[in-house]
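S.K.: Quick one, fold the following:
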Amino acid sequence: MLHSVAVPLIDDFAMFEFGVVCEVFGVDRSYAALPRFDFRVCGVETGVPLANPTGVTVTPPFGLEAMDDADLIAVPAARIRDDYPTELLAALRRASDRGAILLSVCSGAFVLGAAGLLDGRACTTHWRYADELAARYPKSRVDPDVLFVDDGDLVTSAGTVAGVDASLHLVRRELGSAVATTIARNMVVPPQRDGGQRQYIERPVSECTDDTFSALLDDLSERLDETHTVAGLAQRTRMSTRSFARRFVAETGVPPMQWLTRQRILQARLLLETTDLPIDEVARRCGFGSATLFRHHFDQEVGVPPTSYRKTFACAAESA
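M.R.: As a prediction, this is how the structure comes out:
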């Protein structure tokens, strides 16, 4: 069972991610007939104020010894650095050795990695930092596309709000769906979200150094609704199909049809966010042969169906 939660803080911690674990685990919800967690905010030195980039300081009332018998250690995001406090890393290793659950939010995964706790484990972090996490800790298995990874006693989440997803998942796993749903309802957030990080990742249009390809890509971007073939594009550039395909990959990093599909998906995302066009019409305007084919490619590239994406991002655009 999950009774006690310790949250170790260091300087330059992220206020929102700290707030996430406070909101899920630190709020007394006895008014909703929920058990209260034994919640402990810890610092390397008891009573020493810790700052974050917003200018707000937090003074942890507990030292790291409060981690030694906690059921869950929740590590919020903090500035990524080369060295983390050795006392904190040792406390995390002790917690892992005795079987405590470890949870990280966003860049908190780097703290776990520095403690050697990601070796051989599946994990994630914010998509912006995923490559760096994998490079720093090559024995880890970093998945940049998901909102969180549950690897038993190690749960890592992607950026910011994904910490809510991971925390609620952990509550659901340890205490049941009814408790997790009640917490989510009181936080006014969905108990579970669809999809992963891919729907939030921007994929910019490729920049070319070759004028021929630059002009071609500009033209294709204006004619995404038309049918294009590799052979036809090669003919336009007066190259053989093989030479064109090789040069295209060298310029853009991906094969021609994959580039075209990605640009069509980008256009589709814009239409889904800013219009109420039917899915069939979005598919037609973006050059997909059918709504079924469009849904297949969109789900594969973005990680959620077009209708789910529209519900999330069209609402966000309206409220912005």
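
S.K.: switch to C-alpha atoms for all contacts and neighbour counts from now on
M.R.: Noted.

S.K.: Give me the distance between residue 279 and residue 104.
M.R.: According to Cα to Cα, to the nearest Å, residue 279 and residue 104 sit 38 Å apart.

S.K.: Is it correct that residue 62 is in contact with residue 49?
M.R.: No. Using Cα atoms under 8 Å, residue 62 is not in contact with residue 49, being 11.7 Å away.

S.K.: Between these two, which is the more surrounded one?
M.R.: residue 62 (20 against 15; other Cα atoms under 10 Å).

S.K.: Skipping its backbone neighbours, what lies nearest the more buried one in space?
M.R.: residue 42 (4.6 Å; Cα to Cα, 6 or more residues apart in numbering).

S.K.: That neighbour: how many residues sit nearby?
M.R.: With other Cα under 10 Å as criterion, residue 42 counts 23.

S.K.: run this one through as well so I can compare:
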Amino acid sequence: MSSARLRRVAVLVLEGAKPLDVGIPAQVFTTRASMPYEVRLCGAAPGLVTGGDGLSYHVADGLDALAWADIVFLPGYRFPDREDPPQGVLDALITAHDRGARLAAISTGAFALAATGLLESKRATTHWHYTRALAAKYPLVNVDENVLFVDEGSVLTSAGAASGIDLCLHILRGDLGVAASNHAARRLVAAPYRSGGQAQYVPRSVPEPLGERFAATREWALHRLGEPLTLETLARQAAVSPRTFSRRFVDETGYTPMQWVMRARIDMARELLERSERSVEQIAADVGLGTGANLRLHFHRLLGTTPSEYRRTFAQGE
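M.R.: Model (predicted):
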């Protein structure tokens, strides 16, 4: 294949870069007959870059690779909320973008992309652990914490490392079509398509408590999610007034009592979808949501997907 026809991909390795995040675009876009791409790993300067997780990288190219590339990937890196990349890196990213290159961030690489100002007034995502930090540091960015990736045209962002594969396949699909994307997915032994709007599936949607005053009440409720649970019922179990219970519960968990109950019910539904063959209607009754329609409504509101799609993705043995 003529090099003139190759699409140019630069992977920008920053200090603290995460190895999987670096490897994903390098492997997905590796040059082969079915993949008309050329990949270069680069850094702020050629040479050794100290990475995260005990690894370092020797990159042959510096920022000149960004002037060469059609697509620039920004892999995630450690402690992204502490310090921005060097100004020279940010300027090179802006220049690459201004001449038409696409910039695609994987996981916490979104912080470096946000530092350029190119995400202002745009939707973006990052690893669920860092979404609040990204929103706090860059308040002009519309952070969506409940998606796998966001495509804003010339700037793209994705959640945790595995969703970087989804982002790369999405780019492939747009560049070369569905057949080429599916071929690459088979080569990677990856799911051929997960939409960007699909949820990140954080470990649990019920938040970790900030205090223990109502720990016993929460435990009591978790064993009775299939039963009617009202604010009054919970307050009576905690032996305080509904008003006091509601105020102090928010202080402990960050959620109102009924928001917490809904998230606990959705978590239970997730587990049943993964581990059982019960129908959506049966699961809705099991977790206290009454009907399948009600479960689907709240499931989509919290997770951005349907119970059926969730089951296809996570059912045991698949």
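
S.K.: Overlay the chains and give the TM-score.
M.R.: Superposed pair, TM-score by TM-score structural alignment, normalised by the length of structure 2: 0.86. Supporting alignment: 311 aligned residues with a Cα RMSD of 2.6 Å.

S.K.: What segments of structure 1 are helices?
M.R.: 15-21, 86-97, 108-114, 130-136, 162-175, 177-187, 211-222, 230-236, 241-252, 256-274, 279-285, 291-302, 306-319 (DSSP state H).

S.K.: Include distance to residue 29 of structure 1 and mean neighbour count when you put these into JSON lines, please.
M.R.: Below are the helices of structure 1 laid out as JSON lines (distance: least, Cα to Cα, whole Å; neighbours: other Cα atoms under 10 Å):
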{"stretch": "helix 15-21", "distance to residue 29 of structure 1": "14", "mean neighbour count": "20"}
{"stretch": "helix 86-97", "distance to residue 29 of structure 1": "27", "mean neighbour count": "17"}
{"stretch": "helix 108-114", "distance to residue 29 of structure 1": "26", "mean neighbour count": "25"}
{"stretch": "helix 130-136", "distance to residue 29 of structure 1": "35", "mean neighbour count": "18"}
{"stretch": "helix 162-175", "distance to residue 29 of structure 1": "14", "mean neighbour count": "21"}
{"stretch": "helix 177-187", "distance to residue 29 of structure 1": "8", "mean neighbour count": "16"}
{"stretch": "helix 211-222", "distance to residue 29 of structure 1": "52", "mean neighbour count": "14"}
{"stretch": "helix 230-236", "distance to residue 29 of structure 1": "60", "mean neighbour count": "15"}
{"stretch": "helix 241-252", "distance to residue 29 of structure 1": "53", "mean neighbour count": "16"}
{"stretch": "helix 256-274", "distance to residue 29 of structure 1": "36", "mean neighbour count": "19"}
{"stretch": "helix 279-285", "distance to residue 29 of structure 1": "42", "mean neighbour count": "19"}
{"stretch": "helix 291-302", "distance to residue 29 of structure 1": "36", "mean neighbour count": "17"}
{"stretch": "helix 306-319", "distance to residue 29 of structure 1": "28", "mean neighbour count": "15"}
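
S.K.: Which of these sits closest to residue 199 of structure 1?
M.R.: helix 291-302 (4.7 Å; Cα to Cα).

S.K.: Tell me which stretches of the stretch 1-150 of structure 1 form strands.
M.R.: Under the criterion DSSP state E, counting those that start in this stretch, strands of the stretch 1-150 of structure 1 are mapped to 4-8, 38-43, 50-51, 57-58, 62-63, 72-75, 101-105, 122-123, 141-142, 148-150.

S.K.: Which of the helices of structure 1 sits closest to residue 203 of structure 1?
M.R.: Of the helices of structure 1, nearest to residue 203 of structure 1 by Cα to Cα is helix 256-274, at 7.7 Å.

S.K.: Mean deviation, the closest one versus structure 2?
M.R.: Its aligned residues in structure 2 lie a mean 2.1 Å from helix 256-274 of structure 1 after superposition (mean Cα distance after the TM-score superposition for structure 1).

S.K.: For residue 305 of structure 1, see how far away residue 263 of structure 1 is.
M.R.: Looking at residue 263 of structure 1 against residue 305 of structure 1, where the rule is Cα to Cα, the gap reads 17 Å.

S.K.: go on, residue 81 of structure 1?
M.R.: Distance, residue 81 of structure 1 to residue 305 of structure 1, by Cα to Cα: 37 Å.

S.K.: Just want to know which of these two has more residues nearby.
M.R.: Legend: neighbour count by other Cα under 10 Å for residue 81 of structure 1 and residue 305, higher for residue 305 (19 against 9).

S.K.: Indicate which one of the helices of structure 1 is closest to residue 1 of structure 1.
M.R.: Distance to residue 1 of structure 1, taken as Cα to Cα, is lowest for helix 162-175 among the helices of structure 1, at 6.1 Å.

S.K.: Mean distance between the closest one and structure 2 after superposition?
M.R.: So helix 162-175 of structure 1 averages 1.4 Å relative to structure 2 (mean Cα distance after the TM-score superposition for structure 1).

S.K.: Now do that helix: which elements does it pack against?
M.R.: In terms of contacts (3 or more Cα pairs under 8 Å, 6 or more residues apart in numbering; DSSP states H and E), helix 162-175 of structure 1 is packed against helix 15-21, strand 101-105, strand 148-150, strand 154-157, helix 177-187.

S.K.: Which residue numbers in structure 2 does it align to?
M.R.: Under the alignment (TM-score structural alignment), helix 162-175 of structure 1 falls on residues 163-176 in structure 2.

S.K.: which ones are touching the closest residue to residue 57 of structure 1 other than its chain neighbours?
M.R.: Distance criterion Cα to Cα, 6+ apart; nearest residue to residue 57 of structure 1, sequence neighbours excluded, is residue 51 at 4.4 Å. For residue 51 of structure 1, the contacting residues are 11, 12, 13, 57, 58, by Cα atoms under 8 Å, 6 or more residues apart in numbering.

S.K.: for residue 179 of structure 1, same thing?
M.R.: If you count contacts by Cα under 8 Å, 6+ apart, residue 179 of structure 1 has them with 34, 171, 172.

S.K.: Make CSV from the strands of the stretch 1-150 of structure 1 and add distance to residue 317 of structure 1 to it.
M.R.: Shown next, in CSV, are the strands of the stretch 1-150 of structure 1 (distance: least, Cα to Cα, whole Å):
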stretch, distance to residue 317 of structure 1
strand 4-8, 34
strand 38-43, 36
strand 50-51, 33
strand 57-58, 33
strand 62-63, 42
strand 72-75, 31
strand 101-105, 26
strand 122-123, 31
strand 141-142, 31
strand 148-150, 25
